[in-house]
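[1] what follows is a predicted protein model with its sequence.
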Amino acid sequence: MQSKADKPDRKRQSGVIPQKVLWKAGTMLAPLPVSMVTCQAPGGKPNIITVAWAGTVCSEPPMLGIAVRPSRYSFNLIRQGKAFVVNVPTIELTAATDSCGVWSGRNVDKFKRLGLTPLPSKTVDVPGIAECPVSLECRLRHEIPLGSHTLFLGEVMGVQVTASLLD
């Protein structure tokens, strides 16, 4: 067991605050968890996009935000379908997650090519991914153009979780 004298004390270590310098503005919060976001235009085929910029933006009502470039195929699918599903991949899905960020859904059915299973959603008209342990079903509530990306804000309408994880 450490005695009080052995425990680090920031005040006693040096007494000097490190000097800071102003650096170029940029996105310095990395790494972030990567999500596999599913989207679909009404009557269209579902697509999967890899999204690294995603996170909680509100707890009441529960809302998530995802940042998507307007040039991406999935951008208009989200707008048209007014919904998306944020799927949390496992380590076993690393290669599939990477591939979804490389291939465009304009030319490839990513579900078929990667052997993934569309999971019917309970609350939105966009499937999740059955192989992902968590799928957060979101209804599009707002979109905010920010520059290189648009922030899509979705209200979480339902969450599907692999049952064995809840034991």
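    Alright, I've got the coordinates.

[2] every contact and neighbour count from this point should use C-alpha atoms.
    OK.

[3] quote the end-to-end distance of stretch 146-153.
    End-to-end distance of stretch 146-153 (CA to CA, to the nearest Å): 13 Å.

[4] show me how far it is from its chain's centre.
    Relative to the centre of its chain, stretch 146-153 is centred 14 Å away, using CA atoms, centre = their mean, to the nearest Å.

[5] which of the residues in it are classified as buried?
    Neighbour-count burial for stretch 146-153 flags 149-153 (criterion: 16 or more other CA atoms under 10 Å).

[6] what sits up against it?
    With contacts defined as CA atoms under 8 Å, 6 or more residues apart in numbering, stretch 146-153 is touched by 57, 63-70, 140-145.

[7] can you flag the buried ones in these?
    For the contacts of stretch 146-153, a neighbour count by 16+ other CA under 10 Å gives the buried set as 63-68, 140.

[8] use this one as the comparison:
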Amino acid sequence: MEHKYFDVAEIYADIEAKDKFDMGDILTKYEDYGFSHRWIQTPVACYFINTYDQNGNLNSTPVSMGTAMWGEPAECGWYFCFNMHNRRQGRKNLMLTRECTVSYYTADLLTESWIAGMPIPSGISEADVAKMTELPSKQVSVPGIAECVSNLEVKIVDTYPLSNNTLFIGKVVSCSVQKDALERDMAIEDEPGLGGVDLLYECSITGKTPRLNYGRLDTAKRYRTDDKLGDENRWIGNFNTWMDSEEKRGRITADEHAKLLELNKAWGLNRDPKANKAVKDELTALLRDICWREVK
């Protein structure tokens, strides 16, 4: 498989030197550099970040850079991380109030999302202009949006500066879900949640007059990973429980099981790829072999 190489640091240094920005966004075009930033940025489900300004005015900013992450004890819970340009009103509000709601919108709100992304004057509610309904929150002051399928109530716990942008890390303290979507999900065997509703994904910004192109999932089709590989009781488990399961299902022999545990222990004592190369190579080769074995 042939690949084409791009020195992205060099490309963006040139963009910066020539001030080739679109309102601060780095939208790398094929016609300029033979490269698109879409090979860096995957399509991400879109949502509104809702915040209040210092006067109590609601701002709803469409965002497509971020994701949910989980944290284990202590402070077990879900976190939501997203990025905002420093010029955006939502970013200014977040630095002041340290709380927001995250509202996932589906394809039936395509027009509303486009309207909310217009340069609406600061202090004027994008949700109101787009004819959307405020949904009262329980644990933060900022409302969600009733037309959105899922609304997360988030308290910001940390920020990080990123080249005139700000990365926000917030803890999800509450969530409201449209009842019909929730009941429909509970009746589906694989319980896809947001993966089973018609979310919109930002794919590209193209055209002589630049416009956003959304993508959509085929919500009726999903692919299950194989039950014949991995821990038979848990999603991930650990190396020992994984190997226990593989011997039970007949993928490895008892001798191979013992050898794998021995190699894993030896590798754990010294993970230097040069000093412990022989152990690393043997463990890698054996794992590669067993992972691709067919089991009847």
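    Now that the structure is in, tell me what you want to look at. Because the structure is a prediction, the values reported are computed rather than measured.

[9] that older thread, so which of the contacts of stretch 146-153 of the first structure is the closest to residue 92 of the first structure?
    If you rank those by distance to residue 92 of the first structure using CA to CA, residue 66 comes first, at 22.9 Å.

[10] so who does the residue lying closest to that closest one once chain neighbours are set aside touch?
    Ranked by CA to CA, 6 or more residues apart in numbering and with sequence neighbours excluded, the top spatial neighbour of residue 66 of the first structure is residue 54, at 4.3 Å. With contacts defined as CA under 8 Å, 6+ apart, residue 54 of the first structure is in contact with 33-35, 64-67.

[11] now the counterpart of residue 50 of the first structure in the second structure, what's its secondary structure?
    Alignment note (TM-score structural alignment): residue 50 of the first structure maps to residue 62 of the second structure. When classified by DSSP: H, G, I helix; E, B strand; the rest coil, residue 62 of the second structure comes out as strand.

[12] please identify the helix or strand for the closest residue to residue 62 of the second structure other than its chain neighbours.
    Spatial nearest neighbour of residue 62 of the second structure, chain neighbours left out: residue 48 (4.4 Å); criterion: CA to CA, 6+ apart. For residue 48 of the second structure, the host element (DSSP states H and E) is strand 47-52.

[13] quick check: that strand aligns to which part of the first structure?
    Using TM-score structural alignment, the residues of the first structure aligned to strand 47-52 of the second structure are 35-40.

[14] tally up the residues packed near residue 30 of the second structure, please.
    By other CA atoms under 10 Å, 10 other residues sit near residue 30 of the second structure.

[15] now check the first structure for the residue matching it.
    With TM-score structural alignment as the criterion, residue 30 of the second structure matches nothing.

[16] go on, residue 114 of the second structure?
    Per TM-score structural alignment, residue 114 of the second structure is aligned with residue 98.

[17] assumed its match was part of a helix.
    Yes: counting by three-state DSSP, one finds residue 98 of the first structure located in a helix.

[18] does it really touch residue 52, like I thought?
    No: taking contacts as CA atoms under 8 Å, residue 98 of the first structure lies outside contact range of residue 52: 10.8 Å.

[19] looking at these two, which is more packed in?
    Legend: neighbour count by other CA under 10 Å for residue 98 of the first structure and residue 52, higher for residue 52 (18 against 14).

[20] if we ignore the residues flanking it in sequence, what's nearest that one?
    Spatially, and ignoring its direct neighbours in sequence, residue 52 of the first structure is nearest to residue 34 (4.4 Å; CA to CA, 6+ apart).

[21] mind checking the SS state of residue 42 of the second structure?
    Counting by three-state DSSP, the backbone at residue 42 of the second structure sits in coil.

[22] now do the nearest residue to it once chain neighbours are set aside against residue 61 of the second structure, distance only.
    Nearest residue to residue 42 of the second structure in three dimensions, chain neighbours excluded: residue 203, at 7.6 Å (CA to CA, 6+ apart). Look at residue 203 of the second structure and residue 61 of the second structure: by CA to CA, they are 18 Å apart.
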